[in-house]
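S.K.: sequence plus the predicted model coming up.
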Amino acid sequence: MEGDRMAAACHERGLTPVVTLNHFTVPAWFARDGAWNQPEAPELFERYCRRVVSHFAGEVTWWVTLNEPNVGALLAATGLLAYGGPAEAAQQDPADAFARRVGGEPGTATLALPVTTPEGVANLCEAHRRARTAIKELQPKARVGWSLTLQDVQAGEGGEQKAAEMLRHIVEPFLELSKDDDFVGVQTYTRMVFGPDGPLKAARTERTFQTGWEYYPQALGNAVRLAAGFTGVPVLVTENGIATADDDLRIAHIRQALAGLPEAIADGAGVLGYLHWTLLDNWEWHAGYAMTFGLVAVDRQTFDRAPKPSLRYLGRVAATNGACLDTGRS
């Protein structure tokens, strides 16, 4: 299997593979039966996890059960249904819109993510608990957690209550569940500043992400502090990066974001590692291949791969254990 080859290739190169068991996509039959809203979802996910973990037979010992289980709650609370995009009209059922997009009849397919229903969120949480228990039974020494979207929540003038509500409803319940994990995965790209009526829109600059997000690399250190302080468990940065065609800007972002980690560690946060999003320019749910997050460019016609200077820079950071961050040299 391709997964076996990838895990073996990581070990051959001195890399530790970290595997996410579910990153949004689900089988068509699972979606048709209600996706995460169906009562059987946690049991089905546990069964799947047992098969995958058993298959790798110790070649993988770091497991992320679910990717961003709180993203649906975040998007619903902020009035967004897609990254940086407008919400569906209030009268439009997202499940019906999903069914039309995939060519199915309304009612026969359920939007897998974002999960916004209370039942779906509860099932995601139970699926994580069951997966964690199953993985530990199969691999007692495995490291298990899940990855949360934790943008840096800040209060602007008069926005203290809104910011607190965001943390209380969208972040803290998921961090609470992480207290029993080996680590909490933190996925941070920008900040969210709240005014008295909700999130404030940042002005666009030449550094604004292709996604429309504000350039704010300091968000990483702040999110790590939040996660570590709330849970008391170590943090693994499972996503951080920038969507830009300017690779010099990507290098600057990496340097400034990583500079916040020693500061967070000095404040008491345990940081296990940093995983950049992403190695290859990838397909994004809301924009296809238009957003370029990668350290390596990919020609979609020939599939040729072209490493960017940012790849070498991040490698240099790893090789020097961060010492080159102080000089800014690549």
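M.R.: Done, it's in.

S.K.: make it CA atoms for all contacts and neighbour counts henceforth
M.R.: Noted.

S.K.: how close does the closest residue to Arg191 other than its chain neighbours sit to Val237?
M.R.: Nearest residue to Arg191 in three dimensions, chain neighbours excluded: Asp152, at 4.2 Å (Cα to Cα, 6 or more residues apart in numbering). Asp152 sits 14 Å away from Val237, going by Cα to Cα, to the nearest Å.

S.K.: what of Pro199?
M.R.: Using Cα to Cα, Pro199 is found at 24 Å from Val237.

S.K.: quick one: which of those two has more around it?
M.R.: Comparing Pro199 with Val237 by other Cα atoms under 10 Å, the one with more neighbours is Val237, at 25 against 21.

S.K.: so the more buried one makes contact with Leu275?
M.R.: Yes - judged on Cα atoms under 8 Å, Val237 makes contact with Leu275 at a distance of 5.8 Å.

S.K.: what do the two both touch?
M.R.: Common contacts of Val237 and Leu275, defined by Cα atoms under 8 Å, 6 or more residues apart in numbering, are absent altogether.

S.K.: quick one: the strands in this protein?
M.R.: Using DSSP state E, the strands of the chain run over residues 18-20, 62-67, 143-149, 152-155, 184-187, 191-195, 198-199, 235-239, 271-274, 296-298, 305-307.

S.K.: redo those strands as a markdown table? Include distance to Leu258.
M.R.: Compiled in a markdown table, the strands of the chain are given as follows (distance: least, Cα to Cα, whole Å):
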| stretch | distance to Leu258 |
| --- | --- |
| strand 18-20 | 20 |
| strand 62-67 | 22 |
| strand 143-149 | 18 |
| strand 152-155 | 15 |
| strand 184-187 | 13 |
| strand 191-195 | 16 |
| strand 198-199 | 26 |
| strand 235-239 | 10 |
| strand 271-274 | 9 |
| strand 296-298 | 19 |
| strand 305-307 | 21 |
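
S.K.: for Ile254, find the nearest of the ones you listed.
M.R.: Shortest distance between Ile254 and these, using Cα to Cα, is found for strand 271-274: 10.7 Å.

S.K.: put this beside the first:
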Amino acid sequence: MEAKTAANSYHWIWIQHQLVEGASNEGGRGPSIWDAFSHTAGKIIDGSNGDTAVDQYHKFKEDIELIAKLGFEAYRFSISWSRIFPDGLGTKVNEEGISYYNNVINALLERGIQPYVTLYHWDLPLYLHETIEGWLNKEIVKYFSIYADTCFQNFGDRVKNWITINEPLQTAVNGYGTGIFAPGRNENSSTETYLAAHHQVLAHAAAASIYKYKYKEKQGGQVGLVVDCEWAEANSDKIEDQIAAARRLDFQLGWYLHPIYYGDYPEVMREKLGERLPKFTEEEKELLRNSLDFVGLNHYTSRFISHARESPEENDFYNAQEVEIIAEWEGGERIGEKAASEWLYVVPWGIRKVLNYIAKTYNNPPIYVTENGMDDEENETSPLHEMLDDKLRVVYFKRYLAAVAQAIKDGANVKGYFAWSLLDNFEWAQGYTKRFGLIYVDYKNGFARHPKSSAYWFLRFFKGGQGKKGKEE
């Protein structure tokens, strides 16, 4: 199936990015937990850091021109909390930060590109971590609310699409459980993982409430939360494996969406975690209820799931699920072709199943696929033309877009799709070892940008959509 049959036109397919900004010590920005983490020996696989990332702080006009030339009509990016409030407390606004994001937003709109803005993508101001232990302290909800309010006030006349928090599961599990992400805590994963998650979902609800009652009527925008989910496919017809797969989805999606749609965490999480899982007050349940206008879904891959009475994982979050996460059938056949990252396999049918699952489980809410893509391995010895010819990525996007199209035909209320990602970049703990971009970034030569085959595929795709527009609309 051709991807362009996904909808009546191409206008729902967009581009996005994160961890590209750099300029960590410029423009009045304060340090974040990722600045400290990436400068700690042994935390980043190649010893790099995000100080410069790919220098979008200085190159944003060039990047916006690339977005426009490729035909994308929306761009998802994140605001750095510590560029707005260097200490995170909200006592004094950094006007240089306000000015920078105003410039980015205005440049996007001048080129006909709609900004989709994420308020929190893992980069907590370091001061909040050092003074109140960050997401472990309920006070963080207050500080996040002040930050969100400031962004709505300064940018909401032009920004109509807001995401409060990106992938709170990753912050909670990898930041406060396994310790492989900032702030790198793993000493008390049996409690801290769930506290960090609890305060993030409350922070989302608080920010959404501020927008709803203070800005929505005048500004006319919408607010969502981005969750990440691998599809969990039962590894057999055994009832215990079917139940394990359902349990895995509750631990991924239900952890954040159940409180919003049903007022509490999934029953299976309460059963497995007991007192480790915090409780909501009645007032908090009311705040959470229907506190989003859309669900953002980050999806990359899928796995087979079987029941495991003794989990092979040491981390409490994974151990409590009692599942085994498998990439191969018993006969050795992989679930899909492997990308560069050890966890990422090309499984297009999985995204259709996730979208239909959300539609069925949560009363068919508006959904934006906010991240979808795959990575290549960095290879310093390969010539540039080989690195630019990303054949598997083209196949990936064709097949995943076709699967999204099928979900739309199934009835899922998909409103938009963001390809991950515009640029190769500093990939968190993987540093510069993985490349997710449609555009190759030459890290050694001024961060020069070179479009890959996948970028040109989207360009041709959009032109094809334009050619059919008159017949389809």
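M.R.: That came in fine, so what should we check first? If you're wondering where the values come from, they're calculated on a predicted model, not measured in any experiment.

S.K.: and the TM-score between these chains?
M.R.: The TM-score (TM-score structural alignment, normalised by the length of structure 1) is 0.82; 298 aligned residues with a Cα RMSD of 2.8 Å.

S.K.: which one of the strands of structure 1 lies closest to Tyr48 of structure 1?
M.R.: Tyr48 of structure 1 lies closest to strand 62-67 among these, at 10.9 Å (Cα to Cα).

S.K.: what does the closest one correspond to over in structure 2?
M.R.: Mapped onto structure 2 using TM-score structural alignment, strand 62-67 of structure 1 spans residues 161-166.

S.K.: show residues contacting the matching stretch.
M.R.: Under Cα under 8 Å, 6+ apart, the answer for stretch 161-166 of structure 2 is 115-122, 148, 200, 204, 207-208, 221-227, 296.

S.K.: which residues does the residue nearest the centre of structure 1 contact?
M.R.: The centroid of structure 1 falls nearest to Gln187 when counting by Cα atoms, centre = their mean (4.4 Å). Residues near Gln187 of structure 1 by Cα under 8 Å, 6+ apart: 147-151, 237-240.

S.K.: which residue lines up with it in structure 2?
M.R.: Matched by TM-score structural alignment, Gln187 of structure 1 corresponds to Asn298 in structure 2.

S.K.: would you mind measuring from the aligned partner of Lys308 of structure 1 in structure 2 to Glu187 of structure 2?
M.R.: Residue correspondence to structure 2 (TM-score structural alignment): Lys308 of structure 1 is matched to Lys452. From Lys452 of structure 2 across to Glu187 of structure 2, the span is 42 Å (Cα to Cα).

S.K.: now Tyr120 of structure 2
M.R.: Taking Cα to Cα as the measure, Tyr120 of structure 2 and Glu187 of structure 2 are separated by 24 Å.

S.K.: neighbour count winner among those two?
M.R.: Using other Cα under 10 Å as the criterion, Tyr120 of structure 2 and Glu187 rank with Tyr120 on top: 22 against 12.

S.K.: what sits closest to the more buried one if chain neighbours are left out?
M.R.: Per Cα to Cα, 6+ apart, closest to Tyr120 of structure 2 is Ile165, 4.7 Å.

S.K.: in the stretch 301-450 of structure 2, which spans are helices?
M.R.: 316-321, 348-361, 384-388, 391-410 (DSSP state H, counting those that start in this stretch).

S.K.: and the stretch 1-150 of structure 2, by the same measure?
M.R.: 33-38, 56-70, 81-84, 95-110, 126-132, 139-155.

S.K.: pick the most deeply packed of those helices.
M.R.: Highest mean neighbour count of the helices of the stretch 1-150 of structure 2: helix 81-84, a mean of 27 (counted as mean count of other Cα atoms under 10 Å).

S.K.: so which bit of structure 1 is it matched to?
M.R.: When structure 1 is aligned by TM-score structural alignment, helix 81-84 of structure 2 has no counterpart there.

S.K.: how distant is that helix from the center of its chain?
M.R.: Relative to its parent chain, helix 81-84 of structure 2 has a centroid offset of 19 Å by Cα atoms, centre = their mean, to the nearest Å.

S.K.: report all helices and strands that it contacts.
M.R.: For helix 81-84 of structure 2, the packing partners by 3 or more Cα pairs under 8 Å, 6 or more residues apart in numbering; DSSP states H and E come out as helix 95-110.

S.K.: counterpart of Leu108 of structure 2 in structure 1?
M.R.: Checking TM-score structural alignment: Leu108 of structure 2 goes with Cys10.

S.K.: Lys353 of structure 2 pairs with which position in structure 1?
M.R.: Checking with TM-score structural alignment, Lys353 of structure 2 has Asn222 as its match.

S.K.: count the residues that sit near Gly198 of structure 1.
M.R.: The number of residues near Gly198 of structure 1, taken as other Cα under 10 Å, comes to 20.
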